Every structure is written in C-alpha cells, then in structure tokens.
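Undergrad: Generate coordinates for the sequence data below:
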Amino acid sequence: MRSLIKRGTSSRQTGAKSDPAPSRWAYRMQRVLLTPMYRRLLRFGIPFCLSFGIGTWYLSDPAVQQRLQLAIADIRHQIQTRPEFMVKLMSVEGASDRVAEEVRDSFAYTLPASSFDMDLDAVRVAVEDIPAVAAAAVRVRQGGVLEIRISEREPAALIRVPGGLIVMDAEGVALDAAAHRGERPDLPVLTGAGADEAIPEALAIRAAAAPLAGRLRGLVRMGERRWDVVLDRDQRIMLPEDDPVRALERVIVLSEAQDMLERDIAAVDMRLSDRPTLRMKEQATSEWWRVRNEQAGTSAE
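TA: Have a look, this model is predicted:
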C-alpha cells in the first residue's frame, strides 16, 4: 500500500517544530517565583503595605484624629468611673483626733473620685508634711475606701520659749503648743539656747534623775554645751559637758548616803568631775559664819 503522507512534507514539519525547553531568563523567573521569600512577600508584604498606606491616608485627616481621640477618652472615662474603681470614703487610722483632722484638711481630692485620678504618693507626702506625723502609708482597699495609716511622733519634752511652751519629739521637731505646764505634766521642761538640739541627752539625764522625780522642775541648757538640773527649793545640779549622766548618778548616790540635797545647798557643781563643789544658800552661809565666829570667841575666852 502507498502511504498517504508524503515523506518530504513530514520532514519539513518536523524541522519547523519549536524547542519546548524554557529560555534562561524564563527559567530564572520561575525559580524566583517559587522561592519562600517571594511567596511570603505576595501573601503578607503587599497586603500590609496597601493596608498601611490606606490607614495612614485616612488617619491624616484632622477630623478623623479628633473623633478617634474623643472615642478613646470616652472609653477611658467609662472604665475609670466604674463603681469598682471609685473611692468613696477615707479612713485615717493610728492618729489622734487633732492629727486626723489635719490629715483631712490636707487631702487635695473631693470624694467620690476615681482611683486612677489619685496620686497616692502625693497624698502620702502631704500627710507626712504634717509635723506630728512620723510616717504614713496610703492604699485603696476593697469597697472604695482610701486607707491612711499614720505613725505619730511621740512627744518627748516641753521647750520653753518667749511665747510659751512647745511640745517637741526626740528629734527636735515641734509638734504642738502648750498653754501651760499642766497640759503635759508627764514631759520634762527644757529651756536655754540650743535645748531643742540636745533633747536625746536631756531625756537620758531625766531618766537618770528618776530618784529625784518628785523634786525635778526642769533642765536648763547652759552655753549650748551642758545642762543644769533644776530642783525645787531653788537647788541646781550643774553637770559637766562630758558624761553628764554619770555625774548626776554620783550626786544621787551622795545625796542618798548623806542627805546632801536635803540641806541648805544652792548648787552642786559637778563641772569638774574630780573636784565637786557645793554652794550653800546665803542664809545658810550667814548662819555658818555666825556659828564659826561664836566657836572662835568661845575658844579665845
């Protein structure tokens, strides 16, 4: 049988057929499109850039910015003014009535108020600025109660000044004014220049003078460097600058042994510890000279 396809025509068609293999650039482009980085860029990078651009363009409008700020402020206000965040009451604990009243007067907020609007550190500092307050702790407890726990300064002495008496603690901080001595009979009275700067030493002297508590009237700071112990019947114990407590204890021992302070003595001078000196009252001195002169006259006869 004869073939229906001419051999010459078949040869020409086979020679004109194109090569199916891709070109070099097409191959490289296909490899790039198949890389994970390019696929992530198409999936995430381009959508993100488009969204960011559109959002930036939209938010650049001042009217949109103002509406957004108002919406955020409204949401914040709604959260902060919820009942569980509101402070309705204030409790002052550990303070006397007078100090508690001063704490309430120094409170800078009007209740009820949101706890978010309160600066608790500022409240604590304001409370600790009150002279009678040594330390304070501030916290908001459950139930919307602002608790202020106070440690008051302990009165240690009365300082006599030209205007009257001032109550002070051991650190020399003025706490209050006293109209008269009878308001605080439990506190020693100190006077003299520099007395407020040596209160701890005065308290130590007062503790050592416990056997003389019934006769003790006060302590006087002399020359801003030493103390005089003032007793009733116009008697004084002049203490040295160094180790005044020990010197006072020596005077008490001598008095208990020989009733020294029960006699007509005006002062016991302990400023020189190795040579104590007694100064008699004027009347006792006159009587002593009279007795001595009489004894001298009797001896002459």
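
Undergrad: drop to CA atoms for contacts and neighbour counts, all remaining ones
TA: Noted.

Undergrad: all helices of the stretch 101-250 of the chain, in order?
TA: With helices called from DSSP state H, counting those that start in this stretch, the stretch 101-250 of the chain shows them at 120-128, 199-208, 244-258.

Undergrad: I would like the residues contacting stretch 261-279, please.
TA: 234-241, 247, 251, 255, 280-281, 284 (Cα atoms under 8 Å, 6 or more residues apart in numbering).

Undergrad: got the buried residues for it?
TA: 261, 264-271, 273 (16 or more other Cα atoms under 10 Å).

Undergrad: re the thing from before, got the helices of the stretch 101-250 of the chain as CSV, with distance to Leu42 columns?
TA: Below are the helices of the stretch 101-250 of the chain laid out as CSV (distance: least, Cα to Cα, whole Å):
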stretch, distance to Leu42
helix 120-128, 52
helix 199-208, 81
helix 244-258, 91
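
Undergrad: Which one, of the ones you listed, ends up nearest to Arg153?
TA: helix 120-128 (10.7 Å; Cα to Cα).

Undergrad: Please name the residues that touch the most centrally placed residue in the chain.
TA: In the chain, the C-alpha nearest the mean C-alpha coordinate belongs to Ala135, at 5.6 Å (Cα atoms, centre = their mean). Residues near Ala135 by Cα under 8 Å, 6+ apart: 128, 150-152.

Undergrad: just the buried members of the residues you listed?
TA: 128, 150, 152.

Undergrad: Which of the residues you listed sits closest to Ser299?
TA: Among these, and counting by Cα to Cα, the member closest to Ser299 is Glu152, at 69.9 Å.

Undergrad: out of everything not next to it in sequence, what's closest to the closest one?
TA: Val133 (4.5 Å; Cα to Cα, 6 or more residues apart in numbering).

Undergrad: Show me the strands in the stretch 1-150 of the chain, by range?
TA: Secondary structure of the stretch 1-150 of the chain, counting by DSSP state E, counting those that start in this stretch: strands at 86-87, 89-93, 113-114, 133-141, 145-152.

Undergrad: For the comparison step, fold the sequence that follows:
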Amino acid sequence: MRQMKASHRENTSPRDPAPSRLSYRYQRLLLTPLFRTFLRVGLPMGAAFALGMAVLGNADNRDAIALRITEIRNSIEERPEFMVKLMAIDGASPEVNGDIREIVPIDFPLSSFDLDLEEMRLTIAELDAVASAEVRIRAGGVLQIDVIERIPSVVWRGPQGVELLDSTGHRVGALIARAERPDLPLLTGEGAELAVPEALDLFAAAEPLASRVRGLVRMGERRWDVALDRNQRILLPEENPVEAIERVIALDHVQDLMARDLVVIDMRNQNRPTVRLAETAVTELRRIRGQVLGDTTQ
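TA: Below you'll find the model as predicted:
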C-alpha cells in the first residue's frame, strides 16, 4: 500500500511552467509591431476584401447593388431643396438676355446636381457682348446669372460690315447701319480694330473739332488720318499722333486754319507741316497771280 502511494506521488510530479514551442513563437510574434498591425488592420481588411469579392463575383449581386445605389442617389438629388425651378438673369440687355437663354437651354424643374455651373459660365462668357459672368444657385431653386456687358466705345466699319467695339477693341456686336449709333466715333481701315485705345486718345484730343470729325482712317496698319467734313483730312504721323493733332488745333485757334479752303493738312513731318489747297482755291490763286502779273507788265 505504501509502495502504491509512493508510485502515485512520483507520477503526479509538478508540471513544467515553460511554454510550448508554438506558444513561445506566438508570444514572440505578438511583441513584433508589424505583426500586431497585421492583426489589427491587415487581417480585417483582407477578410472584408475576400467577402466583397465573393459577393461582387455574382452578377446578380452586382446589379442589385448598382440599382440600390442609383435609387438612393436619385432619392437625394430629387429632394425639393435641391431642385432648380427657374432662371434669373441680371445685368443683361434684352438682346443679351435672349442670347443667354438660347445658348443655355434648360428644362425646369431640374436637379442642381445635373447642372455644370462652371461650364455654363464659360459658355455665357464666350458671347461677344459679355465681359464677365457669374452663375450660382440661389435659395428657392433659382439659377442666378449675373452678367457684366461690354460697353461699346467705337463703331468699326470692317470687312464683315459695321460692328461695335469696346475700348480694348473687343467685338461687342454688329450693326445694320452706321446711323444706328451716331453717338459713337467711327473707325475704318485695315487694322483699325487693333488700335482702338490710341484712336480714343485721338478723339479726345480732337474734341474742339468734334462737330467736324467724321472718323479716323487707319493707313497701312501704322498711322491715322482724321477725316473731316468738307472733304478735309489731317494726315497724322506714326509716332506722337496726339501731339500732332493738338498742334493743328493750336494753329486753327491762331490762324483759323480749318476755315480755309484746304483739302489736306499733312503733319507726318512735324518739323515741316504742309497743306494742300482745294482745286477751287488753286484756280483762284492762279487767277489772282495772273492779274498781279498782268498789272506789273503794263
């Protein structure tokens, strides 16, 4: 009996506290930052990816998911607070207003998610008469378009007909006839549309002769002629044309130059201005000279 108890005590010896080899390696891996990151992030992502691939691998599942997404999107986009019901245009003349409504045809009501506001703004800004445009959706479902129009400064008679230009030479619109805008100065000649700022300076300098100025003619794309009534012309130089016309006006004040029977006042050489008399003036001058010479020979 004693021998059996002794044997039992030998068989129930204390368990070794050391971990197994597999447990030891697992504990070591848990101490590795990369492995902990894999367990926390990589493993859930991998499981989710595998589940997603399993679900999306079925065509019926893909169609059902796409249909559901479309339904959710439509339910959001078609909510009353996102619907645009009308268009308002401010800052545009009736003609430009009509042009904008023609190039931006919209069937209301329409979801604001279906509107490309930037593309719409660029389309409106391409109109000749529009200097800038701003497009936004206003509270109450209003598509608000604010327009700043170009201001016509001159009338240009070019190869395409009579047109309006702004102070930079940009086209504003077409005219049927010059008589539609008698309040604006007239430009003609090749290249005149490229020198509108200089032309405006000349019109400002020629203000004392404004009632007689009919327009400016661009000559050789490099200089101007001032066309006056009574078929008179002032030929301006390529450089400093404003100074030249101011000199002509000064001579007119002193010597009443423009009232004389002249056809051309040539200022191209400012050191030696020249004038060309009208045919009637030349005939009269010859007659007077003939009388003077006849009197001296008698």
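
Undergrad: Serialize the buried ones among the contacts of Ala135 of the first structure to CSV and add fields for distance to Ala208 of the first structure.
TA: Converted to CSV, these look like this (distance: Cα to Cα, whole Å):
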residue, distance to Ala208 of the first structure
Glu128, 33
Ile150, 32
Glu152, 26
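
Undergrad: before we move on, the earlier item: most packed of the strands of the stretch 1-150 of the first structure?
TA: Neighbour counts (mean count of other Cα atoms under 10 Å) averaged over each of the strands of the stretch 1-150 of the first structure peak at strand 86-87, with a mean of 22.

Undergrad: ok, average deviation of it from the second structure?
TA: Taking mean Cα distance after the TM-score superposition for the first structure, the mean distance separating strand 86-87 of the first structure from the aligned residues in the second structure is 1.0 Å.

Undergrad: Over which residues of the first structure does stretch 167-181 of the second structure lie when aligned?
TA: Using TM-score structural alignment, stretch 167-181 of the second structure lines up with residues 170-184 of the first structure.

Undergrad: Now do the buried residues in the matching stretch.
TA: Those would be 170, 172-175, 178, for stretch 170-184 of the first structure by 16+ other Cα under 10 Å.

Undergrad: What does Ser273 of the first structure correspond to in the second structure?
TA: Ser273 of the first structure maps onto Gln270 in the second structure, by TM-score structural alignment.

Undergrad: Next, give me the two most distant ones among the contacts of stretch 261-279 of the first structure.
TA: Glu241 and Ala284 (28.9 Å).

Undergrad: now for Leu261 of the first structure: what does it line up with in the second structure?
TA: In the second structure, Leu261 of the first structure lands on Met258 (TM-score structural alignment).

Undergrad: typo on my end, Gln65 of the first structure
TA: By TM-score structural alignment, Gln65 of the first structure lines up with Arg62.

Undergrad: burial of the nearest residue to its match once chain neighbours are set aside, as a residue count?
TA: In space, and not counting its chain neighbours, Arg62 of the second structure is closest to Leu56: 5.5 Å by Cα to Cα, 6+ apart. When neighbours are counted by other Cα atoms under 10 Å, Leu56 of the second structure registers 14.

Undergrad: Surely Leu56 of the second structure touches Asp63?
TA: No. Taking Cα atoms under 8 Å as the definition, Leu56 of the second structure is not a contact partner of Asp63, at 9.2 Å.

Undergrad: Let's verify the match of Ser273 of the first structure: helix, strand, or coil?
TA: Following DSSP: H, G, I helix; E, B strand; the rest coil, we place Gln270 of the second structure in the coil state.

Undergrad: mind putting the buried residues of stretch 261-279 of the first structure in a markdown table, distance to Gly53 of the first structure included?
TA: Putting those into a markdown table (distance: Cα to Cα, whole Å) gives the following:
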| residue | distance to Gly53 of the first structure |
| --- | --- |
| Leu261 | 99 |
| Asp264 | 104 |
| Ile265 | 101 |
| Ala266 | 99 |
| Ala267 | 96 |
| Val268 | 96 |
| Asp269 | 94 |
| Met270 | 93 |
| Arg271 | 91 |
| Ser273 | 93 |
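
Undergrad: Please pull up the equivalent of the residue nearest to the centre of the first structure in the second structure.
TA: Match for Ala135 of the first structure (TM-score structural alignment): Ser132.

Undergrad: about what we covered before: need the contacts of Ala135 of the first structure in TSV (columns: distance to Gly163 of the first structure).
TA: Listed next are the contacts of Ala135 of the first structure as TSV, based on distance: Cα to Cα, whole Å:
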residue	distance to Gly163 of the first structure
Glu128	26
Ile150	30
Ser151	28
Glu152	25
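
Undergrad: Go through the residues you listed and flag the ones preserved in the second structure.
TA: Of the contacts of Ala135 of the first structure, the ones still in contact in the second structure (both residues aligned by TM-score structural alignment, their matches' Cα atoms under 8 Å) are 128, 150-152.

Undergrad: count of residues packed around Val229 of the first structure?
TA: Neighbour count for Val229 of the first structure, taken as other Cα under 10 Å: 23.

Undergrad: Surely Gly194 of the first structure touches Arg226?
TA: No. Using Cα under 8 Å, Gly194 of the first structure makes no contact with Arg226, being 9.8 Å away.

Undergrad: So for the two, which residue has more residues nearby?
TA: Shown here are Gly194 of the first structure and Arg226; by other Cα under 10 Å, Arg226 has more neighbours (21 against 16).
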